[in-house]
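**Q** Return a 3D structure for these sequence lines:
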Amino acid sequence: MTRGEHGISREDVSPNALKVMYRLNGAGFESYLVGGCVRDILMGHEPKDFDVATNATPEQIKGLFRNCRLIGRRFRLAHIVFGREVIEVATFRGHHSEEPEAKEVPKNKAVSKRDAHGQLVRDNVFGSIEEDAERRDFTFNAMYYSVADFTVKDFANGLEAIEKREVRLIGDPEVRYREDPVRMLRAVRFATKLSMRISDDTAAPIKQLASLLNNIPAARLFEETLKLFLSGQGEKTFLMLREYGLIAPLFPQLAPFIEDENSREMQFVRKVLQNTDERINNDQRVTPAFLYAALLWYPLEERAQIMQAESGLSAHDAFNLASTEVIAKQTQRIMIPKRFSTVIRDIWILQQRLPKRFGRRAFQLLTHPKFRAGYDFLLVRGQVEGGALLELAQWWTHFQHGEPGKQKKMLNDLRRQEGDGPKPRKRKRRPASRNTDA
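**A** You can find the predicted model right below:
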């Protein structure tokens, strides 16, 4: 496509990405903007980042840029750092030659390697731009913009997919999912992000192959779930993941609780995701800890009840032990960094402490560093479950914003209503000292 046909201007492109392409071209290499940035510009969206593809090897790229670092094991990439912006540069990938058979392969020739499930575990195979396009995942990600002649090369009818609003894999879907099971998550993410549908042939194998996500490193799945749920389309994404059977491999403890569309657990998760989407779309801060605390709350409640019934532990001890167990099981599937797991625990513990409001406890809880997160969590629980839980959440809503006199009155009223609140301890009177002056 010529510039007149695609309408992409250099003004749409990051100046740092242009610098990278100009330097690669000046050194005699081919270079192109590729993937999501080209797709987003053609769709009228502002790209979040700009990726470049080239026929230069990672070592040749590093030789041209002092601000370059090489990353990756499965496939080597170059990250060229401009302050906070990172331009990712990838060498054109070639077709898999797999492990050498009878004929001898030179030591410097790269080969790919798959595991028993067909997943690529090594993929440093370089090739031509045509081969690279065939190796891309979705058709709308196989479009290449050249700053040398301002054309767009569309190798897989990506523009047609955009016009049809269709997410379609390049090649055989089952083979492509086996190569990298995360593509199933990406298909869902693109469908919700771009308001598209997943084509029938691309969607067909997902349920059958969902369990392959168990082979993905937990650290990588943490990054992928952030993209899924913190995009401003978290609720829609969650519902589509559920539709395609992708919740169980990500959150196995939650899956049994959301089989019923109308269950309180399902309504709770949806409400939290709705609130998260609203905050993100209003440019307000969110923390993954709150979302994970919600996704694991009902599994925690059930596990604590079982542990208390089976072992005779106190409610407090059972809750703490269950918290540790639930987080440990989840981190086997999705790594949760300690900076978030600590906050998850704080939110959960506050659910146990917020009902205890007598004396100075209410004022002490207001000073807790995670009070706001704990209160917000309680409020959503109350909105879903109603009853005494909602009354408790409403009490805290009024108390935290009340004047000191009003707060004192609320506590006095609460003591009278409850009738069984902690009574003030009676002071023991000291016996009167005897007068020894007789």
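
**Q** can we go C-alpha only for contacts and neighbour counts from here?
**A** Noted.

**Q** Give me the buried positions along stretch 38-49.
**A** Residues Val38, Arg39, Asp40, Ile41 are the ones in stretch 38-49 that count as buried (16 or more other C-alpha atoms under 10 Å).

**Q** from these, which is closest to Val384?
**A** Using C-alpha to C-alpha, Asp40 is the member of the buried residues of stretch 38-49 that lies nearest Val384, at 37.5 Å.

**Q** Which secondary structure state does the closest one sit in?
**A** Classification of Asp40 by DSSP: H, G, I helix; E, B strand; the rest coil places it in helix.

**Q** In the stretch 301-438 of the chain, mark out all the helices, start to finish.
**A** Using DSSP state H, counting those that start in this stretch, the helices of the stretch 301-438 of the chain run over 315-333, 338-353, 361-366, 371-385, 387-401, 404-418.

**Q** Report the inter-axis angle for the fourth one versus helix 387-401.
**A** Which is helix 371-385. Helix 371-385 runs at 150 degrees relative to helix 387-401, counting by axes from the mean of the first three to the mean of the last three C-alpha atoms, to 10 degrees.

**Q** Also this sequence, please, to line up against the first:
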Amino acid sequence: MSHDARTTVTPALRIIPREQHVISRKNISKAALRVLYRLNEAGYQAYLVGGAVRDLLLGGHPKDFDVATNATPEEVKKLFRNCRLIGRRFRLAHVVYGPEIIEVATFRGTGEEEGEGDRHIVDGRIVRDNVWGTIEEDAIRRDFRVNALYYDISDFSVRDYVGGVKDVEDRVLHLIGDPATRYREDPVRMLRAVRLAAKLNFRIDAAAAKPFGELGPLLADAAPARLFDESLKLFLAGHGLKSFHMLEQTGLLKFMFPATARALKRGDQALRELIERGLANTDARVLEGKSVTPAFLFAVLLWGEVRDLAHTWITKGVESSAAWERAATRVVAEQCQRVAIPRRFTLTMEEIWALQPRFEQVQRKRVFRLMTHPRFRAAFDFLLLRAAESPAISELGQWWDHAQQLPHETLAAALSGHTPPGPVSAEPAASTKPRRRRRRKPAGKAGGQSDPA
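**A** A predicted model of the protein is given here:
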């Protein structure tokens, strides 16, 4: 933190004794307790810190437990055989108990400026920082006041240096120090503010939200791979719809998903409905403990721009499948400059989009071929989300839903011009050419990933 930002924060310790807070050791992982006790018994200060303390005070059940200590990473490693040191930018100790990793960080200091000790700052951004300090310095180095709370294993009290307990009670997010300076140090803090507010149902303090418009463009300097990780935390953790609305309200959406922001700006109500339903369905799946995939979600977010580009090229005479392919390639390339979506996900996204026009081809041969496509299930779920686009799309979704429930022979007969397979307005083109030859029976439903819908 720069000297100016630091001088605006004077730590003032408030100790909340065990009988005045709700944190119980039975809600702390056994692995975290073992780390805390061993450090404490070896003569070091050891505290549970950050999000776990905040969530425990709110009555939640944290999945991750971080520890802060005055032991250096090397001293931590000597105490734990199951410890490995990681990171150059921020040196940390990871103590591993089976599938659980307890992250142990040494108190960060503020006392040294750039060039002294192991700290390196470029254009206001901290690119390396291994300057050790006191717990007071560590507290004012953290991002939000609610994340600067320490649970003391020696007497089970909570130590609060910056007013984090009051913020937990008031359900508000304040940054520690000057907001603009803190965002310049790490622009991703703006996304963290949105994500925390959505997750905790907190509001962002006005002073903390004010610089978003001016400093939002700095997100372009963040590593695209890091923004991919942040987008998963925003959208795939059970509070995606709220996160999306907050990104829009704060004006940060256009810096993360420019194509989405552009398409919504055109006033496309059907697209908004598609995105909101997609996110709500994803949230529901997360709460039910079902699997979710980034591919489906990114396909939802970027659909408006892909569809509009494809239609533009088709009206200019480009062949349909080529137009869709070109539109998908362009939109994915632009998005990956901001958020590095791995290839295994972009391939699935492109397939989901490419299959959408094929749902309109209800000739017998094409229907059965589409049903055996490995991405059929995900693409069909996507088609159902598109119901608001037009009555025809809504009917098409019902048609395919009904078609999948019919026995193979019944569907084959219906597509040969006998009985229509369900509520579909247009007569299938194949009905004029009934087929007599029996076809080999394909698998009725594709075993593709069943994604949120």
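
**Q** Turn the buried residues of stretch 38-49 of structure 1 into CSV, columns for distance to Gly359 of structure 1.
**A** What follows is the buried residues of stretch 38-49 of structure 1, written out as CSV (distance: C-alpha to C-alpha, whole Å):
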residue, distance to Gly359 of structure 1
Val38, 61
Arg39, 60
Asp40, 57
Ile41, 59
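
**Q** which residue lines up with Asn157 of structure 1 in structure 2?
**A** Residue pairing (TM-score structural alignment): Asn157 of structure 1 is matched to Gly163 of structure 2.

**Q** count of neighbours near the nearest residue to that match once chain neighbours are set aside?
**A** Residue nearest to Gly163 of structure 2 in three dimensions, not counting chain neighbours: Arg145, with 6.3 Å by C-alpha to C-alpha, 6 or more residues apart in numbering. Residues within reach of Arg145 of structure 2, counting by other C-alpha atoms under 10 Å, total 26.

**Q** mind listing what Arg145 of structure 2 touches?
**A** Residues counted as contacts of Arg145 of structure 2 (C-alpha atoms under 8 Å, 6 or more residues apart in numbering) are Val162, Gly163, Gly164, Asp167, Leu173, His174, Leu175, Ile176.

**Q** Filter these by whether they're kept in structure 1.
**A** On the basis of both residues aligned by TM-score structural alignment, their matches' C-alpha atoms under 8 Å, what survives of the contacts of Arg145 of structure 2 in structure 1 is Val162, Gly163, Gly164, Asp167, Leu173, His174, Leu175, Ile176.

**Q** Could I get the full set of helices for the stretch 151-300 of structure 1?
**A** Using DSSP H, counting those that start in this stretch, helices in the stretch 151-300 of structure 1 cover 158-164, 173-179, 182-193, 200-203, 206-209, 218-229, 234-243, 247-250, 264-281, 288-295, 297-311.

**Q** Turn these into a markdown table, including distance to Ala148 of structure 1.
**A** Converted to a markdown table, these look like this (distance: least, C-alpha to C-alpha, whole Å):
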| stretch | distance to Ala148 of structure 1 |
| --- | --- |
| helix 158-164 | 21 |
| helix 173-179 | 32 |
| helix 182-193 | 29 |
| helix 200-203 | 34 |
| helix 206-209 | 40 |
| helix 218-229 | 33 |
| helix 234-243 | 38 |
| helix 247-250 | 43 |
| helix 264-281 | 37 |
| helix 288-295 | 42 |
| helix 297-311 | 54 |
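
**Q** looking at these, which is closest to Ile344 of structure 1?
**A** The closest of those to Ile344 of structure 1 is helix 288-295. By C-alpha to C-alpha, the value is 5.1 Å.

**Q** so which of the kept ones among the contacts of Arg145 of structure 2 is the most crowded?
**A** Most neighbours among those, by other C-alpha under 10 Å: Leu173, with 27 neighbours.

**Q** Tell me the residue in structure 1 aligned with that one.
**A** In structure 1, the residue matched to Leu173 of structure 2 (TM-score structural alignment) is Val167.

**Q** Thought Ile198 was touching its match, still the case?
**A** Yes: with contact defined as C-alpha atoms under 8 Å, Val167 of structure 1 reaches Ile198; the gap is 4.7 Å.
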